[in-house]
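S.K.: return atomic coordinates for the entry below.
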Amino acid sequence: MASSSSSSARGELEKMGIDQLKALKEQADLEVNLLQDSLNNIRTANARLESAAGALNDLSLRPQGKKMLVPLTASLYVPGTLDEAGKVLVDIGTGYFIEKTMEDGKDYCQRKINLLKSNYEQLFEVLAKKKSVADEAGMVLQSKVRQLQAATTP
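M.R.: Coordinates of the predicted model:
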């Protein structure tokens, strides 16, 4: 089935002119680049969530009253004392935070990680199809250019 759809797609590409093929290839390449950027963003977000889940796990093991460094920014830490390890603030985006129990915070991170993995897999499938279209259009374009050159060369 996949080979018949691939051959019919190639047949459709064969019917196109050189300019149309160039435009299709450029569009497909642009979409491939955008999808790759999206995949990289998902990987980055997933790494951050896994780091947050690890931090929550580490925090849950610390006793109350434990002295620690609290991150204010990526490079600025201030000394602090663990007051209540049972509750955490969860950043839900755009500057909004929700207070949750430690278990709910861990669950939130795990659900987000699972969602990102699912989105990654779906985007990866779309990327593979777009790459296939771009490659196929490139091959047909090269073939047509060679044919044109052969026809114009005495």
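S.K.: for the rest of this, base every contact and every neighbour count on C-alpha atoms.
M.R.: Fine.
S.K.: list the buried ones in stretch 43-63?
M.R.: Along stretch 43-63, these residues count as buried under the neighbour rule (16 or more other Cα atoms under 10 Å): Asn46, Leu49, Glu50, Ala52, Ala53, Leu56, Leu59, Ser60.
S.K.: this one next, for a side-by-side:
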Amino acid sequence: MSAQNSDSSSGGAPPGTVNLATLSLPQLRALQTRLTSELEHLTTSHSKLRAAQAKFRDCVRSINDGVTGSEAKGTAGCDEILVPLTSSLYVKGRLTNREKVLVDVGTGYYVEKTPEKAISFYDEKVKGLDANLVELEKIVQGKNSQLRVVEEVLRQKMLAGEGAEAGASA
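M.R.: A predicted model of the protein is given here:
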């Protein structure tokens, strides 16, 4: 009887939605697996966006500390810096021009900018990633709630199935 009620109430449901009560246990398990996989992918993407945001913030910090910061201190010996060759290998370097920096704009392209414009460029990247992260967090929350609903319906169907099996064997 409740299946009829839910079928009639789903008449106003948006197109593309599925009444979970009408799905079989294997279909519910497949849906649960798909939602879990999507959630893992979205969570990984979220972590990668956070890491990219941290790198852009590090670029701003490097410009402030390594280029404009030591100039503001007025110390003549601060022209030496460490230049990263890999993530764990650095060589000593010397700044020859504090008026321009090379900015990695993606896919191996570098653009010469003033330190102020480079900071502005990276700040815009951080803001853009903030907006993307907010949207992604909303999607993750939605997928999480969908997964909880599917797991609850699956649990109820399994309990109902156990009760029916117990009644049939008695």
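S.K.: superposed, how do the two chains score by TM?
M.R.: A TM-score of 0.88 describes the superposed chains when it is computed by TM-score structural alignment, normalised by the length of structure 1; 149 aligned residues with a Cα RMSD of 2.2 Å.
S.K.: show me the residue at the heart of structure 2, geometrically.
M.R.: Closest to where the C-alpha atoms of structure 2 average out (Cα atoms, centre = their mean) is His46, at 1.3 Å.
S.K.: biggest helix in structure 1 by residues?
M.R.: Under DSSP state H, the helix in structure 1 containing the largest number of residues is helix 102-152.
S.K.: with structure 2 superposed, average distance for that one?
M.R.: Comparison of helix 102-152 of structure 1 with structure 2 after fitting gives an average deviation of 0.5 Å (mean Cα distance after the TM-score superposition for structure 1).
S.K.: where does that helix end up in structure 2?
M.R.: Mapped onto structure 2 using TM-score structural alignment, helix 102-152 of structure 1 covers residues 115-165.
S.K.: looking at this, Glu12 of structure 1 is in a helix?
M.R.: Yes: counting by DSSP: H, G, I helix; E, B strand; the rest coil, Glu12 of structure 1 falls inside a helix.
S.K.: Ala85 of structure 1 maps to what in structure 2?
M.R.: When structure 2 is aligned by TM-score structural alignment, the residue opposite Ala85 of structure 1 is Arg98.
S.K.: verify the contact between that match and Ser70 for me.
M.R.: No: here Arg98 of structure 2 does not reach Ser70: they are 9.9 Å apart, not a contact under Cα atoms under 8 Å.
S.K.: and the residue nearest to the centre of structure 2, how close does it get to Thr36 of structure 2?
M.R.: Shown here: His46 of structure 2 relative to Thr36 of structure 2, a distance of 15 Å by Cα to Cα, to the nearest Å.
S.K.: how about Ser120 of structure 2?
M.R.: Distance of Ser120 of structure 2 to Thr36 of structure 2, computed by Cα to Cα: 38 Å.
S.K.: so for the two, which sits in the more crowded spot?
M.R.: Neighbours per residue (other Cα atoms under 10 Å) separate Ser120 of structure 2 from Thr36, with Thr36 holding more: 16 against 13.
S.K.: residues in contact with that one?
M.R.: Applying Cα atoms under 8 Å, 6 or more residues apart in numbering to Thr36 of structure 2 gives the contacts Leu147.
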